[in-house]
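Novice: With the input below, show me the fold.
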Amino acid sequence: MKLSLFLKRGLLAAGLLTTGVAMASDKALFEAVRNGQLHQVQQLIAQGVPLDGKSLDGSTALLMATRSNQVDIAQALIDAGADVNRKNLMQDSPYLLAGASGYNDILKLTLAHAADLKSTNRYGGTALIPACERGHEATVDLLIAAGVELDHVNRLGWTCLLEAILLSDGGPAHQRIVSRLIAAGADLNLPDRAGVSPLRHAEQRGQQAIVKLLRDAGAS
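Specialist: The predicted model follows:
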């Protein structure tokens, strides 16, 4: 019994030691990313540091690098096997955040490394929805080409087309995004939860250029 207790204590101590080492290595990696130290990140990767350890808010080192658009560091982490779909407590992942932020270099890396096109953010939206809302034209092109669902409806009851109208001023960038969605085959008549169509919303907001685009494409 004494031997068993001794072994248990030894295993517990070993476990705590392993956990402590892992936490220390996570902290070193987070610090290197925060300071933009690519060489240090590469050294830690070579030493076998865990790539998907999480900070207090659930962010991984890759998500931290994405947040500050550190392309070289993000590439080093992704090439080493960091998970592009790992979410933090706010339901952001490197892929989703890159898409929403218009960080196209990192977005391309995530798309090339098994980004989950069906994953959604805290609003239940795909990466394409905030990209359309925020006027990230090149990002919209990348996500459409990747095959993100055009008519996905988020928890607010809005599609990417609706957000390009409802949350914009209808300016040139959003006009071009609406044109892209039309060309890609988005459902132009899919309404919000109140039954109001994209065309009607554009009319209500005086977005005449978008109204014309939708009407010319057969929206009702």
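Novice: contacts, neighbours, all on C-alpha from now
Specialist: Fine.
Novice: What segments of the chain are helices?
Specialist: All helices of the chain, identified by DSSP state H, fall at 2-34, 38-46, 61-67, 71-79, 94-101, 104-111, 128-133, 137-146, 160-166, 172-184, 198-204, 208-216.
Novice: residues in contact with the fifth one?
Specialist: Residues from elsewhere that reach helix 94-101 (CA atoms under 8 Å, 6 or more residues apart in numbering): 62-63, 66-67, 84-87, 104, 106-107, 110-111, 115-116, 119-121, 126-131, 134, 136, 139, 143.
Novice: Distance check, the residue most central in space within the chain against I106.
Specialist: For the chain, L96 is the residue whose C-alpha lies nearest the centre (CA atoms, centre = their mean; 0.8 Å). Distance of L96 to I106, computed by CA to CA, to the nearest Å: 11 Å.
Novice: okay, now N121: neighbour count?
Specialist: 20 (other CA atoms under 10 Å).
Novice: In this structure it contacts R86, no?
Specialist: No. Counting by CA atoms under 8 Å, N121 stays clear of R86, with 11.7 Å between them.
Novice: if we can go back for a sec, of the contacts of helix 94-101, keep whichever come out buried.
Specialist: Listed as buried from the contacts of helix 94-101 are 62-63, 66-67, 84-87, 104, 106-107, 110-111, 115-116, 119-121, 126-131, 134, 136, 139, 143; burial here means 16 or more other CA atoms under 10 Å.
Novice: Another sequence for comparison is provided below:
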Amino acid sequence: MSEQKPGESTRMSDDEALEFAEQVFDLARQGNAELLDKLLEKGLNPDLRNHKGDTLLMLASYHGQQETVQVLLKHHADPEIRNDNGQSPIAGAAFKGDLEVVRLLVEGGASVEGASLDGRTALMMAAMFNRTAIVDYLIGQGADPRATDAKGVTPMAAALAMGAAETAEQLRQLVSA
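Specialist: So this is what the prediction gives:
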């Protein structure tokens, strides 16, 4: 590394900045909450987005990094930012089946519906993949079991289409009650 001469800029090159950003996104994916917390305390934007529109919170949520999700929410990461595909962090956590991350997101201000741009809700994602505990939790928090996406599909219909018998029955009992 060469010495800096007076008057020279200490700014990162574009390549260095991109490499740093990728490392930060890896911290979220891999769950390095301690280092991410330090970077956020130094002014890192908690809503930093990658080339797919994924925020740090989206990546941490999708990869089940509970402690990292807590750190990001503590630093006011917005749980409502959708990625370029219109997906929310809560829908990603419901898809992956991580009830604790779903809870953390709701406690951190995420909409319990977590609907994507096409109207698919977190409840639909949980129902499709037979995530019975998440279905119970989301409904207990006010998720609408009768909601429909842009194609008119309900959580129960989504579960049936995916062969998720347990959540289909769970939702059938709720809707008919």
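Novice: Superposed, what's their TM-score?
Specialist: TM-score for the superposed pair, counting by TM-score structural alignment, normalised by the length of the second structure: 0.81. Supporting figures: 167 aligned residues with a CA RMSD of 2.7 Å.
Novice: ok, the residue nearest to the centre of the first structure to H39 of the first structure distance?
Specialist: Taking CA to CA as the measure, L96 of the first structure falls 26 Å from H39 of the first structure.
Novice: Same question for S68 of the first structure.
Specialist: Counting by CA to CA, the gap from S68 of the first structure to H39 of the first structure is 17 Å.
Novice: which residues in the first structure does stretch 74-83 of the second structure align to?
Specialist: Mapping stretch 74-83 of the second structure onto the first structure (TM-score structural alignment) gives residues 79-88.
Novice: again with stretch 134-147 of the second structure
Specialist: Under TM-score structural alignment, the match for stretch 134-147 of the second structure is residues 139-152.
Novice: Quick check: end-to-end length of the matching stretch?
Specialist: First residue to last in stretch 139-152 of the first structure (CA to CA) measures 17 Å.
Novice: neighbouring contacts of that stretch?
Specialist: Stretch 139-152 of the first structure has contacts (CA under 8 Å, 6+ apart) with 99, 102-104, 108, 111, 117-118, 125-128, 131-132, 159-160, 177, 180-181, 184-187, 190.
Novice: Pull out the buried residues from it.
Specialist: If you call a residue buried by 16+ other CA under 10 Å, then stretch 139-152 of the first structure has these buried ones: T139, V140, D141, L142, L143, I144, V148, E149, L150, D151, H152.
Novice: Tell me how far that stretch lies from the chain's centre.
Specialist: How far stretch 139-152 of the first structure lies from its chain's middle: 13 Å, per CA atoms, centre = their mean, to the nearest Å.
Novice: do the same with stretch 22-36 of the second structure
Specialist: 15 Å.
Novice: Can you point out the buried residues in that stretch?
Specialist: In terms of neighbour count (16+ other CA under 10 Å), stretch 22-36 of the second structure has its buried residues at V24, F25, L27, A28, R29, G31, N32, A33, L36.
Novice: Trace the last one over to the first structure, please.
Specialist: Taking TM-score structural alignment for the superposition, L36 of the second structure sits opposite V41 in the first structure.
Novice: if I look at that match, how far off is R34 of the first structure?
Specialist: V41 of the first structure is 10 Å from R34 of the first structure, where distance means CA to CA.
Novice: next one: V49 of the first structure
Specialist: Taking CA to CA, one finds V49 of the first structure at 16 Å from R34 of the first structure.
Novice: how long is stretch 105-122 of the first structure end to end?
Specialist: Using CA to CA, first and last residues of stretch 105-122 of the first structure are 23 Å apart.
Novice: Can you tell me what sits against that stretch?
Specialist: Contact with stretch 105-122 of the first structure is made by 66, 69, 71, 74-75, 78, 84-85, 90-92, 94-96, 98-99, 126-127, 142, 146-149, as judged by CA under 8 Å, 6+ apart.
Novice: Any buried residues in stretch 40-48 of the second structure, and which?
Specialist: Neighbour counts over stretch 40-48 of the second structure (16+ other CA under 10 Å) mark L40, N45, P46, D47 as buried.
Novice: which one of the residues you listed sits closest to A177 of the second structure?
Specialist: Comparing these against A177 of the second structure with CA to CA places D47 closest, at 40.7 Å.
Novice: so the closest one makes contact with L57?
Specialist: Yes. Counting by CA under 8 Å, L57 is a contact partner of D47 of the second structure at 7.5 Å.
Novice: Need the residues touching each of those two.
Specialist: In contact with both D47 of the second structure and L57: A77, D78, using CA under 8 Å, 6+ apart.
Novice: Could you report the separation of A122 of the second structure from V102 of the second structure?
Specialist: Relative to V102 of the second structure, A122 of the second structure is positioned 9 Å away (CA to CA).
Novice: before we move on, the earlier item: considering the buried residues of stretch 139-152 of the first structure, which is situated nearest to H201 of the first structure?
Specialist: H201 of the first structure lies nearest to D151 out of these, by CA to CA, at 16.7 Å.
Novice: Translate D54 of the second structure into the numbering of the first structure.
Specialist: Using TM-score structural alignment as the criterion, D54 of the second structure maps onto S59 of the first structure.
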